[in-house]
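Engineer: what follows is a predicted structure for the sequence shown.
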Amino acid sequence: MGGVGESPKGLVALLMIAVGFVLNTVGFAAPYWVTAAGGSRFGLWMYCDFLDNCHQWDSDGITFAKFDQIRAFEGLGFVGTLVVLFCTVLYMCVPKVSGNKILGILDVLVCFASAGAIIIGVIIFGSEHSNLGWAFGLSTAGGVLFALAGVLIILAMCRK
C-alpha cells in the first residue's frame, strides 16, 4: 500500500465506508422503515401486513406525495455508495493510482453527494412519518458515516 492508504485516517475512512455501505444497503432494502402498532410495516419497496404477507408496491397507493422523491434520493445515495466504495479501494489500495489527487477529489465529492442524498431522503421520510423503524435508522447511520468518511479522506489527503 502506498500514500494515503498507510494513513490511520485513510484506513479508518475505508472502514467507515465499508460499514456505512452495509448499513445503508440493509436499510435501503428492508421493509422496516415504519412499524405500525398492529404489526404491519413498510419500507421503500415493500409493504408487510400483520400476518407477514409482504408485497411489492408502487407509490400510487401511498397517501403522501413525496414517496417518489424519497425513493429517488435514496436510490441515488445507494448508487453513490457503490461508486465511493470502488473509488476508495482504488485510491487507497491499488499501488498504481494510490494517492492520485484527482481520484481522491472525485472520491470525496461522491462521498459527500451520497451522504447528502441519503440524509435528504431520510429527512423527507422522517418528516412524513412517526413510528420509524430500525431500517430507517440504519440508512440514517450509513449516510452519517459516509459524511464523516469524506472528512477523514480530506484529512488524509492533506497529510501529504
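Structural biologist: Everything's here; your move. Computed from a prediction, not measured in an experiment: that's the story for all the values here.
Engineer: use CA for all of it now, contacts and neighbours both
Structural biologist: Fine.
Engineer: report the contact partners of the residue of the chain positioned farthest from its centre.
Structural biologist: The C-alpha centroid of the chain is most remote from Leu51, which lies 29.8 Å away (Cα atoms, centre = their mean). With contact set as Cα atoms under 8 Å, 6 or more residues apart in numbering, Leu51 has these partners: Gly39, Ser40.
Engineer: next one for the comparison:
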Amino acid sequence: MAGWGAASIPLRVALIVLCLALVVFVIGFATKGWAHNKFGTDIIAEAMRIPVYVEHEIGLWAYDVCYTERGGGLNKYLRYARYYQCGDRDIGLFIDGLRCGDWYHAVQGIECLGLILMVAALILLFLYFFVQSMKQRKYLLITIGLTFGAVVFIIIGVGIYGSKIKDIYYKLGWSFGVTIAGAVLAAVAGIAEVIVLLK
C-alpha cells in the first residue's frame, strides 16, 4: 500500500526536502535580488542639477531602479522629492544597455531548465510515493536523474551569473544565495532518493 505510513524515512525526507527545495528555488528564481549596484550621480531637471543615488536591484526577469536623496538634508529632500522614486523595468533594457545579452539569456535558459527538471522530479516523486503501480525501481531512477539534473543546471547557471555579473561592477544579492540554497536542498533530496534506491 502506497502512502505516508508505508513510506521509509529516507523517502519521506526526500519528498519534504524536494518540496522545500522547489519553493526556495522559485523564490530566488523569481525575485529581483540577484545582483545590486549603487552609485551617486546628478540628474538634470528644471535647469538644476539634483544629486541622487541610483540603486539597481536586478533579477533574472526584471529590475528596479531607485533614485534616492544624496546629501542636502530635509529642505533639499522636500524640494526635490518628486525626483526620488523607484520603478520596475524590463530586464531587456538592462541587457541591451550593458550588452550582456548572450550570457544573460543563457543563464535565464539554464535556470528554466533547472526549474522544469525539479518540477518533473517532484511530480514523479509524488507519484512514486502515493501510487502503488509507480513504486518501481525505474521510476525512482528517473526521479534521481531529474533531481540531480536540476541541481547541475541550477549550479551551472549561478556559476555563469556569478562570474559574469562582477565584470560589469555589480555585487551578488540575496536572490542569488536563495537560488543556491534551493539547489543544495535539491541535492539533499537527491541523496535521500539514492538511499531509498540502495535499501
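Structural biologist: Looks like it came in fine. Just so it is clear, the structure is predicted and the values come from calculations on it, not from any experiment.
Engineer: thinking again about what came up before, and the residue farthest from the centre of the first structure, that's in a helix?
Structural biologist: No. Assessed by DSSP: H, G, I helix; E, B strand; the rest coil, Leu51 of the first structure does not belong to a helix; its assignment is coil.
Engineer: which residues of the first structure fall in strands?
Structural biologist: Per DSSP state E, the first structure carries strands over the ranges 34-35, 41-42, 46-48, 54-56.
Engineer: so which of those strands is the most surrounded?
Structural biologist: Highest mean neighbour count of those: strand 41-42, a mean of 23 (counted as mean count of other Cα atoms under 10 Å).
Engineer: and that one, what does it pack onto?
Structural biologist: Packed against strand 41-42 of the first structure by the contact rule (3 or more Cα pairs under 8 Å, 6 or more residues apart in numbering; DSSP states H and E) you find strand 34-35, strand 46-48.
Engineer: contact partners of it?
Structural biologist: Strand 41-42 of the first structure is contacted from outside by Pro31, Tyr32, Trp33, Val34, Thr35, Tyr47, Cys48, Asp49, Phe50, using Cα under 8 Å, 6+ apart.
Engineer: neighbours around the equivalent of Gly143 of the first structure over in the second structure, how many?
Structural biologist: Aligned by TM-score structural alignment, Gly143 of the first structure pairs with Ala183 of the second structure. By other Cα atoms under 10 Å, the residues close to Ala183 of the second structure number 28.
Engineer: try Ile91 of the second structure
Structural biologist: So Ile91 of the second structure, with other Cα under 10 Å, has 17 neighbours.
Engineer: Val107 of the second structure too?
Structural biologist: Count around Val107 of the second structure with other Cα under 10 Å applied: 21.
Engineer: what do we get in the first structure for it?
Structural biologist: Aligned by TM-score structural alignment, Val107 of the second structure pairs with Ile70 of the first structure.
Engineer: ok, that match - contacts?
Structural biologist: Gly121, Val122, Ile124, Phe125.
Engineer: which of those show up in the second structure as well?
Structural biologist: Retained in the second structure: Gly121, Val122, Ile124, Phe125, out of the contacts of Ile70 of the first structure (criterion both residues aligned by TM-score structural alignment, their matches' Cα atoms under 8 Å).
Engineer: neighbour count and distance to Ile153 of the first structure added to the residues you listed, as TSV?
Structural biologist: Formatted as TSV, those follow (neighbours: other Cα atoms under 10 Å; distance: Cα to Cα, whole Å):
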residue	neighbour count	distance to Ile153 of the first structure
Gly121	25	24
Val122	22	24
Ile124	15	28
Phe125	22	29
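Engineer: any idea which of those residues is closest to Ser40 of the first structure?
Structural biologist: Using Cα to Cα, Phe125 comes nearest to Ser40 of the first structure of those, at 17.5 Å.
Engineer: which residue of the second structure sits opposite the closest one in the alignment?
Structural biologist: Using TM-score structural alignment, the equivalent of Phe125 of the first structure in the second structure is Tyr161.
Engineer: tell me who's in contact with its match.
Structural biologist: By Cα under 8 Å, 6+ apart, the contact list for Tyr161 of the second structure reads Trp103, Tyr104, Val107.
Engineer: appreciated, that's everything.
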